[in-house]
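S.K.: attaching a predicted model along with its sequence, questions to come.
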Amino acid sequence: MIITNITAIKDFIILGFPGLDPMYYGPVSTLLFFTYMAILVGNVFILVFVGVERHLHKPTYLIFCHMAMNDLLFGTVTLPKIISRYWWNDKITSFAACFTQMFFVHSLGAIQSLLLLIMALDRFIAVCFPLKYPVLITNNIVSMACGLSWIGTFLRMMAVVYHALTLPYCNSNIIVQCYCDHNSVVSLGCGGDVKYVQTVAFSLAMFSLLLPLSFIIFSFISIFVVVLRIGNAEGRYKTLSTCTPQLLISCLYFMPRCFVYLTNYIGFKFRLDIHILLILLYSLLPCAVNPFIYCFKTQYIKDVLMKRLKNAKVGMKLYSNA
């Protein structure tokens, strides 16, 4: 990461939750540690499980793998530093490390939005155009779409971060957040271009959020219309159940973000600690919860998992009786 020679700040201080009493540092860091363990174990399990089970080498589960990789990386990029901040009072991060973290935080967030779009497209074609699904949605096509989402977003975020690097940073070096994000860092810049840099980044963020969201809403409305036209209740339930994981995951990602953006737009202000907690929750909760949704709301994964567990129990009984 390039460091501009016009900056006077050499490192940043991660403040975390401003109003948190030091007596709660231990419990908070422990909670964040177990959250990271849940993200790590859950998403690594999905990656290994889908990789090992050849029956799951299908487009839908390939998208799940990309989602799991994204969630795993996001948790790894954000949580270790804030855990060390409250566990060992390690609150200083270098200028380069902060901008690197900012790059990955926003890249992975934007990639998640695009992966949800691809996931919605997968279900839209499966339900609305089932005969064309095997042709339009293949492993190769999904891999290309997901790969382009990763590469295109990383290139775009390089431009966003470079734009932020053009600012001189000579004000406070205290970041009132649990990790380095664009708004918290750029607000520490000085000069007349700060507002312009923030506006450009916000516009790109809204584009990355609202464009996929618009298609996702359209796709699920179309799916519900098709489901309502199905003659029998069993068919409606079976078709709708194939879309439940995607719907839950999309709601977990988009609804809290839209709520926070909407409240800011209408002028409703949360307390600073509450605002930071909301951002942390909607950023990390999906990363920890998504693997459980994949396993328990996707019938095929659940069936394969239960079969594996039954075989393991039988094997243990045979071994103990031997």
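M.R.: Sure, I can see it. Because the structure is predicted, anything quoted here is derived from the model rather than measured. Residues are numbered from 1 along each chain as shown.

S.K.: C-alpha only now, for contacts and for neighbours.
M.R.: Will do.

S.K.: so who does residue 240 touch?
M.R.: Counting by C-alpha atoms under 8 Å, 6 or more residues apart in numbering, residue 240 makes contact with 224, 227.

S.K.: this is the comparison structure:
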Amino acid sequence: MQEVNHSSVAEFILVGFSAFPHLQLLFFVLILLMYLFTLLGNLLIMATVGSERSLHTPMYLFLCALSISEILYTLAIIPRMLADLLAARRAISLQACASQMFFSFTFGFTHSFLLTVMGYDRYVAICHPLRYPVLMSPRGCARLVAWAWAGGSVMGMVVTVSIFHLTFCGSNEIHHFACHVPPLLKLACGSDVPGVALGVGLVCITALLGCFLLILLSYAFIVAAILRIPSAGGRHKAFSTCASHLTVVIVHYGFASVIYLKPKGPHYQEGDTLMATTYTVLTPFLSPIIFSLRNKELKVAMKRTFLSTLYPEKI
């Protein structure tokens, strides 16, 4: 990654949850438990998809890639957040801050791109079932996943280089638990700050809104195709293959919109910190739960994999 710009600020102080001193131990326990569950849930999904040959289909391979991106996204932010909740001094170097921003944006955007790819997969499966083996061939699936990861890396690099090309002066307190763009922009000085803020905002919103609109378009065609199925059982079966993905999309973009589109009040800094945990901690926590509970085939396979691990002699 490109070396960060020289600045009068050598390190930042992550204010985090310091506005709630009596609740930090409670936050630590809750976030730690949710983080461990997130890791175990995604690892179990990956192990299940890898061990069950019946799940070696594009839909579940994309889900496996989504679990990997989710693990890496939380790894970029939550361990540092947990350490800071117990630390007396929450200093982070300029280089470490840039690295955290790069990896969190890379894996966050990769997650959004993979959700878009999964929407396209469901569109092809329901609207063009006869062409599905050709359009979603192993090579084609690998190419889509590679493009998602490449796109995430480009977005992470663009955002990080743009922000850390600025000069930081004056206060070094980041009113957040991570190296987040808005609080960092408040610490930057120079005439180019408004232009960078506008450019980064437009790039991020365009990418996320583009993904969301593509998913909506996929589901518009999917709903139209499902409504043409004559039997109620057929319609239910077709929709059940999309239910978990659609629920995760609603949760993912719902929490994101609450964070980024809510009005800024007089105490927005503390509110932003608390609200950001919904996207950073709660959304990854809910994702494996939704996929395992809303997908009967995956739920049965996960149970079989879990039992075979605990009691291999009985399977």
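M.R.: Noted; the coordinates are in hand. What you are looking at is a predicted structure, and each value in this text was computed from that prediction instead of being measured.

S.K.: mean shift of the helix or strand hosting residue 103 of the first structure relative to the second structure?
M.R.: Assigning secondary structure by DSSP states H and E places residue 103 of the first structure in helix 95-128. Taken against the second structure, helix 95-128 of the first structure registers an average deviation of 0.8 Å after superposition, with mean C-alpha distance after the TM-score superposition for the first structure.

S.K.: and that helix, what does it pack onto?
M.R.: Packing partners of helix 95-128 of the first structure (3 or more C-alpha pairs under 8 Å, 6 or more residues apart in numbering; DSSP states H and E): strand 11-14, helix 59-87, helix 139-165, helix 194-228, helix 244-265.

S.K.: who wins for proximity to residue 93 of the first structure among the ones you listed?
M.R.: Between residue 93 of the first structure and those, the shortest gap by C-alpha to C-alpha is with strand 11-14, which sits at 5.3 Å.

S.K.: how big's the offset between the closest one and the second structure?
M.R.: Following superposition, strand 11-14 of the first structure is found to deviate from the second structure by 0.6 Å on average (mean C-alpha distance after the TM-score superposition for the first structure).

S.K.: in the helix or strand following that strand, what's buried?
M.R.: Later in the chain than strand 11-14 of the first structure, the nearest helix or strand by DSSP H and E is helix 25-52. Along helix 25-52 of the first structure, the positions that meet the burial threshold by neighbour count (16 or more other C-alpha atoms under 10 Å) are 25, 28-29, 32-33, 35-36, 38-40, 42-44, 46-47, 49-50.

S.K.: over to stretch 116-135 of the first structure?
M.R.: Burial within stretch 116-135 of the first structure, assessed by neighbour count using 16+ other C-alpha under 10 Å, is assigned to 116-128, 133.

S.K.: can I get those in CSV with distance to residue 81 of the first structure?
M.R.: Conversion of these to CSV gives the following (distance: C-alpha to C-alpha, whole Å):
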residue, distance to residue 81 of the first structure
116, 27
117, 30
118, 31
119, 31
120, 33
121, 36
122, 36
123, 37
124, 39
125, 41
126, 41
127, 43
128, 45
133, 43
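
S.K.: which strands and helices lie in contact with the helix or strand following the helix holding residue 103 of the first structure?
M.R.: Sequence-wise, the next helix or strand downstream of helix 95-128 of the first structure (DSSP H and E) is helix 133-136. Of the remaining helices and strands, none touches helix 133-136 of the first structure by 3+ C-alpha pairs under 8 Å, 6+ apart.

S.K.: rewinding a little: is it possible to export the helices and strands packed on helix 95-128 of the first structure to TSV including distance to residue 3 of the first structure and mean neighbour count?
M.R.: Below are these laid out as TSV (distance: least, C-alpha to C-alpha, whole Å; neighbours: other C-alpha atoms under 10 Å):
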stretch	distance to residue 3 of the first structure	mean neighbour count
strand 11-14	11	20
helix 59-87	20	20
helix 139-165	7	17
helix 194-228	17	16
helix 244-265	31	16
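
S.K.: of all these, which lies closest to residue 310 of the first structure?
M.R.: Judging these by C-alpha to C-alpha, what sits closest to residue 310 of the first structure is helix 59-87, at 22.3 Å.

S.K.: report the secondary structure state of residue 93 of the first structure.
M.R.: Local secondary structure at residue 93 of the first structure is given as strand here, using DSSP: H, G, I helix; E, B strand; the rest coil.

S.K.: residue contacts, the equivalent of it over in the second structure?
M.R.: Residue 93 of the first structure maps onto residue 92 of the second structure when the alignment is built from TM-score structural alignment. Neighbouring residues of residue 92 of the second structure by C-alpha under 8 Å, 6+ apart: 11-14.

S.K.: just the closest of those to residue 174 of the second structure, please.
M.R.: Distances from residue 174 of the second structure to those, taken as C-alpha to C-alpha, are shortest for residue 14 (5.0 Å).

S.K.: burial count for the residue nearest to the closest one when sequence neighbours are not counted?
M.R.: In space, residue 14 of the second structure comes closest to residue 174 once its chain neighbours are excluded; the distance is 5.0 Å by C-alpha to C-alpha, 6 or more residues apart in numbering. Each residue near residue 174 of the second structure was counted by other C-alpha atoms under 10 Å, and the total is 23.
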